[in-house]
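>>> Next one to model:
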Amino acid sequence: MADAICSNVMLDLETMGKGPDAAIVAIGACTFDIAAGKIGTAYYNRVDLATAVSCGGVIDASTVTWWLQQGDEARSEIAREGGMHIAEVLRSFEVWMDRHTHDAEVWGNGASFDNVVLRGAYTRNGTSAPWAWWNDRCYRTVKALHRDVPMERLGTHHNALDDAISQALHLIAMLNPKEAG
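The predicted model follows:
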């Protein structure tokens, strides 16, 4: 499925804030097919925090404090050198979406977080998000409706790509339990 054009994307952001204008430090995403129960292509990039802030992203102290309490792997991943300028990451994500999706439903963990924050970053950078607003989907809502379906975490918790893949697999298990796995 890695080369297929998909209509579902799971998005996960790591940020330094909680509001709609939160400064983004990493974007992870994967395409997936609910009916086939498969994960497709993946996207991951780290953002240079200084560029996220210079382009209007906001840092809040409580989120920084929260990050200080997270695991070493997750913290070191967002802190290491080499993050790209936010504008470059946004363009890169747009190119990835164009190559691997068509009229994608973009799932985020919370109706007011991942999709909203990323859409806001695009707006602050003078461009539009690479998906239609009516295709925003809320993974957290589905999760609340299927509390009996356990989530299996893969990789590092609070790594944007690992979280996106774990969430996509969990969503598949909830919406198409016969195909999960």
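
>>> rest of the way, CA atoms for contacts and neighbours
Noted.

>>> dump the residue contacts of Ala36.
Glu179 (CA atoms under 8 Å, 6 or more residues apart in numbering).

>>> isn't there a strand covering it?
No: counting by DSSP: H, G, I helix; E, B strand; the rest coil, Ala36 falls outside a strand, being coil.

>>> Please report the distance of the residue nearest the centre of the chain from Asn45.
In the chain, the residue lying closest to the centroid (CA atoms, centre = their mean) is Asp12, at 1.8 Å. According to CA to CA, to the nearest Å, Asp12 stands 11 Å off from Asn45.

>>> and for comparison, fold this next one:
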Amino acid sequence: MKHTYTDAMADIETLDTRPSAVVISIGVVLFNRREPKVKMKELNLKFGKKEFRDEQIMMGRTVDKETVAWWKGQEPDAKRIFKQANVTSMEDALNKLTAFLTQGDTNYLIWGNGSDFDNTIITSLYESFGMQAPWKFWNNRCFRTFKGEHGHITRPPEFQGVKHDAVDDARQQARYLQAIYAELQKYNILSYKERQQ
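Model (predicted):
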């Protein structure tokens, strides 16, 4: 078994829940679901400032009033994203994400927390800017489904960081997935296909 990265957990913060949502941050964590001792590698893209939201709206991306209202009720630490940016443009952000997910020779499984949310919205964001998501559709994985099926066998790890910070949420989800996998391995109840991946 390779002690390298096999998986990527993605989490996003948005201003809508539709695939066309304006995205304000993307957090991705590279990890090995079977080997928690392999140190995670993180990418934390922030583009919550108004100019980046406007850039997306000009490309037809959408904002939902209920989602905006939800953000107003969040903790100040989470809402700081609306004053932060570490990219020069949306194209810059997507190029950095592509570079992060194409390093090495691994075709990562790309996990998102909802079959119709993180991965779907990121793919749509790429399309809005005339780019292609850097993974094959068959590598999409749904952490919400996996957690719903197996999450009862272990408790989630204690949360570290700021809730609704994309990279902190991605790290938490990756750690929880590793904890579930450890229990499944312990009792040898992974499916044949899962054991081969």
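
>>> Just give me the match in structure 2 for Ser112 of structure 1.
In structure 2, the residue matched to Ser112 of structure 1 (TM-score structural alignment) is Asp116.

>>> Quick check: the residue nearest to that match when sequence neighbours are not counted vs Asp54 of structure 2, distance?
Nearest-residue entry for Asp116 of structure 2: Pro19, 7.7 Å, with adjacent residues in sequence omitted and distances by CA to CA, 6 or more residues apart in numbering. Going from Pro19 of structure 2 to Asp54 of structure 2 by CA to CA gives 17 Å.

>>> Comparing those two, which residue is more hemmed in?
Between Pro19 of structure 2 and Asp54, counted using other CA atoms under 10 Å, the more crowded position is Pro19 (18 against 13).

>>> Would you double-check that that one falls in a helix?
No: secondary structure assignment places Pro19 of structure 2 outside any helix; it is coil (three-state DSSP).

>>> which residues sit against the helix or strand containing Arg144 of structure 2?
Here Arg144 of structure 2 is covered by helix 143-150, with elements defined by DSSP states H and E. Under the contact criterion CA under 8 Å, 6+ apart, helix 143-150 of structure 2 has outside partners 111-115, 173, 177, 180.

>>> Looking at the residues you listed, which is nearest Gly104 of structure 2?
Checking the contacts of helix 143-150 of structure 2 against Gly104 of structure 2 by CA to CA gives Trp111 as the nearest, at 18.3 Å.

>>> what residues are up against that closest one?
Trp111 of structure 2 touches 7-10, 119, 140-143, counting by CA under 8 Å, 6+ apart.

>>> again, but for Leu45 of structure 2
With contact taken as CA under 8 Å, 6+ apart, Leu45 of structure 2 is in contact with 25-27, 85-87, 93.

>>> what angle do the longest helix seen in structure 2 and helix 143-150 make?
Looking across structure 2 with DSSP state H, the single longest helix is helix 166-186. Relative orientation of helix 166-186 of structure 2 and helix 143-150, computed by axes from the mean of the first three to the mean of the last three CA atoms, to 10 degrees: 30 degrees.

>>> what about the helices in structure 2?
In structure 2, the segments counted as helices under DSSP H are 50-58, 65-72, 76-79, 90-101, 118-128, 143-150, 166-186, 192-196.

>>> Could you find the closest non-adjacent residue to Gly120 of structure 1?
Closest to Gly120 of structure 1 by CA to CA, 6+ apart is Asp21, at 6.2 Å.

>>> Now list whatever residues contact both of Asp12 and Asn45 of structure 1.
In contact with both Asp12 of structure 1 and Asn45: 27-28, using CA under 8 Å, 6+ apart.

>>> Please say which position in structure 1 Gln178 of structure 2 maps to.
Gln178 of structure 2 maps onto Ile172 in structure 1 when the alignment is built from TM-score structural alignment.

>>> thinking that match is in contact with Ile165, fair?
No: using CA atoms under 8 Å, Ile172 of structure 1 is not in contact with Ile165; the gap is 10.6 Å.

>>> Next, format the helices of structure 2 as JSON lines and append distance to Lys136 of structure 2.
Shown next, in JSON lines, are the helices of structure 2 (distance: least, CA to CA, whole Å):
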{"stretch": "helix 50-58", "distance to Lys136 of structure 2": "24"}
{"stretch": "helix 65-72", "distance to Lys136 of structure 2": "29"}
{"stretch": "helix 76-79", "distance to Lys136 of structure 2": "31"}
{"stretch": "helix 90-101", "distance to Lys136 of structure 2": "12"}
{"stretch": "helix 118-128", "distance to Lys136 of structure 2": "11"}
{"stretch": "helix 143-150", "distance to Lys136 of structure 2": "17"}
{"stretch": "helix 166-186", "distance to Lys136 of structure 2": "20"}
{"stretch": "helix 192-196", "distance to Lys136 of structure 2": "18"}
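
>>> wait, doesn't the residue nearest to Asp116 of structure 2 sit right on Ile121?
Yes: Pro19 of structure 2 is within contact range of Ile121, at 4.5 Å (criterion: CA under 8 Å).
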